[in-house]
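**Q** sequence first, predicted model second:
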Amino acid sequence: MVAEDERVGTAMTIVEVEKHGIVAIGEGDHPATYQAADWLCSSRPAIAAPAVPLRLHVEVLRRFGGLAPRALLGGQFVPGQDHETRFSVAVAPFGVFDADEAPTCPSVLWKQPFTVGLPGEFASAVADALGDGPGLPTGTLTIDRAGFDLVNSSEMIFGQTAAALKTAVAALLSGQDVDAAVRSLVSSW
């Protein structure tokens, strides 16, 4: 399903797998930008494939009875030259989330907005998840947009959201059907 989300000004593709989860995928920028206090960086061998620059964001919502784990991540892939795929994850400053007036951004899949930023424990889960799954061409995938829920976010949901983002990036770069690739991933949760 493709829907226009007026709150973030972009067309969103919604992938829903009953009893597993819902993923909203959008190309382009997202207002969940935050300042990085630190960066978690890693790399792995790249796959041999052509690459183009792109920016994506994904929002994931899972449902378990009364619980609704959810997370938002966005990033930019920039092609490179050195036979490696690099991953850079921006970690938000510690303590910024205690403020009553913390910045928020809209949610496509839930009625409440996200708090903008990526706390350290969630950033570690994102960095770990980026090292798994499909390979990417030579270049750098930088995670620089994020939103979390003070109650319904966890390391697990951020790891799954990172996997969904990386799967969507890999599918776009290889010319595969993004919906089918993300649906296959979500079905395995």
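**A** Yep, it's here.

**Q** going by C-alpha atoms from here, please, whenever you check contacts or count neighbours.
**A** Noted.

**Q** count the residues that sit near the closest residue to Asp38 other than its chain neighbours.
**A** The shortest distance from Asp38 to any residue that is not its chain neighbour, by Cα to Cα, 6 or more residues apart in numbering, is 5.2 Å, and that residue is Val91. Here the neighbour count serves as a burial measure; for Val91 (other Cα atoms under 10 Å) it reads 24.

**Q** ditto for Ala51
**A** Using other Cα under 10 Å, Ala51 has 18 other residues around it.

**Q** just want the most central residue of this structure.
**A** When the chain is reduced to its mean C-alpha position, the closest residue under Cα atoms, centre = their mean turns out to be Leu73, at 3.0 Å.

**Q** looks to me like that one is in a strand.
**A** Yes - residue state for Leu73 (DSSP: H, G, I helix; E, B strand; the rest coil) corresponds to a strand.

**Q** just checking, the residue nearest to Asp38 touches Glu121?
**A** No - in this structure Val91 lies outside contact range of Glu121 using Cα atoms under 8 Å: 9.1 Å.

**Q** and the residue nearest to Asp38, how close does it get to Thr140?
**A** According to Cα to Cα, to the nearest Å, Val91 stands 17 Å off from Thr140.

**Q** same check, this time on Ala171
**A** To Thr140, Ala171 is 16 Å away according to Cα to Cα.

**Q** wasn't Trp39 part of a strand?
**A** Yes - going by three-state DSSP, the assignment for Trp39 places it inside a strand.

**Q** another one to put next to it:
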Amino acid sequence: MIIAEGGHRVAVRTDEASAAYVGSYVTHCERSASPEPGRAVRAVVELNRAFGGMTMRALLGAEFSPGPEGSVTVFEVPFGEPLGDGAVTECRSELGRPLAAGMPSDFAQAALGGLAGDEGATAFPAGLLRVVRAGYDEVGSSELAFKLAGDLLRCVVDALLHDQDPLATVRTVVHAW
């Protein structure tokens, strides 16, 4: 489903097979878990945000797998080599021209920061929230685009874990941009 407001567009879906990738490296962090039980959920977000004269683009998808209650939530972002020229753009996009599948090392920390939130962010149930889908644009992607995509994905996963409407959540986030 696509949500558009002003120069901002967001697509939300449950899977995007063409954006699957294998990262050679992983960046991660842990946060204290909430005491509530978790369940497996999956979501993919794609953003296309007009910002000044540029358009920011990012696609990010993750799976949450519940773990032992009372422990921590682990956030993981697999990534590859730094951004380079000539990436193959075969990843379907709901919001524009095709993207390159993968997570360059340039954007991994920003995506993790958005996904994990800060120490004061709402806690997730114990388990693992791992990025399994990503797509980028050599010109339009940036650390800020992946930070925003991580923030948005975190909100969508949280809504799914609490049986809330993820589209209402996305509309609220996009409206705040």
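**A** Now that the structure is in, tell me what you want to look at. Keep in mind it's a predicted model, so treat the numbers as computed, not measured.

**Q** let me see the TM-score of these two.
**A** With the length set by TM-score structural alignment, normalised by the length of structure 2, the two chains reach a TM-score of 0.89; 173 aligned residues with a Cα RMSD of 1.8 Å.

**Q** about what we covered before: the residue nearest to Asp38 of structure 1 maps to what in structure 2?
**A** Structural alignment (TM-score structural alignment) places Val91 of structure 1 against Phe79 in structure 2.

**Q** what's Leu99 of structure 2 aligned with over in structure 1?
**A** So, by TM-score structural alignment, Leu99 of structure 2 is matched to Phe114.

**Q** just the helices in structure 2 please.
**A** 105-116, 143-161, 166-176 (DSSP state H).

**Q** which bit of structure 1 covers the longest one?
**A** With TM-score structural alignment applied, helix 143-161 of structure 2 matches the range 155-173 in structure 1.

**Q** ok, Gly80 of structure 2 to Leu128 of structure 2 distance?
**A** According to Cα to Cα, Gly80 of structure 2 stands 20 Å off from Leu128 of structure 2.

**Q** same question, Ser141 of structure 2
**A** Spatial separation of Ser141 of structure 2 from Leu128 of structure 2 under the definition Cα to Cα is 26 Å.

**Q** contact partners for Arg31 of structure 2?
**A** For Arg31 of structure 2, the residues meeting the contact criterion (Cα atoms under 8 Å, 6 or more residues apart in numbering) are Val72, Thr73, Val74, Ala116, Glu119, Ala123.

**Q** looking at those residues, which one is closest to Val45 of structure 2?
**A** Looking at those and their distance to Val45 of structure 2, the nearest is Ala116, at 15.5 Å (Cα to Cα).

**Q** how much space between the aligned partner of that closest one in structure 1 and Gly28 of structure 1?
**A** Under the alignment defined by TM-score structural alignment, Ala116 of structure 2 is paired with Gly131 of structure 1. From Gly131 of structure 1 over to Gly28 of structure 1 the distance is 23 Å, taken as Cα to Cα.

**Q** the two: who's more crowded?
**A** Remark: of Gly131 of structure 1 and Gly28, Gly131 carries more neighbours, 18 against 15, as counted by other Cα under 10 Å.

**Q** quick one, what contacts the more buried one?
**A** Ser42, Ser43, Arg44.

**Q** so can I have TSV of those residues showing distance to Leu109 of structure 1?
**A** As requested, the contacts of Gly131 of structure 1 are exported to TSV (distance: Cα to Cα, whole Å):
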residue	distance to Leu109 of structure 1
Ser42	31
Ser43	32
Arg44	32
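
**Q** still on that earlier bit, which one, of the helices of structure 2, ends up nearest to Gly53 of structure 2?
**A** Ranking the helices of structure 2 by their distance to Gly53 of structure 2 (criterion: Cα to Cα) puts helix 143-161 first, at 14.6 Å.

**Q** distance between that closest one and the chain's centre?
**A** Distance of helix 143-161 of structure 2 from the chain centroid (Cα atoms, centre = their mean, to the nearest Å) equals 5 Å.

**Q** post-alignment, that helix versus structure 1, mean distance?
**A** If you overlay the two and look at helix 143-161 of structure 2, the average distance to its match in structure 1 is 0.5 Å (mean Cα distance after the TM-score superposition for structure 1).
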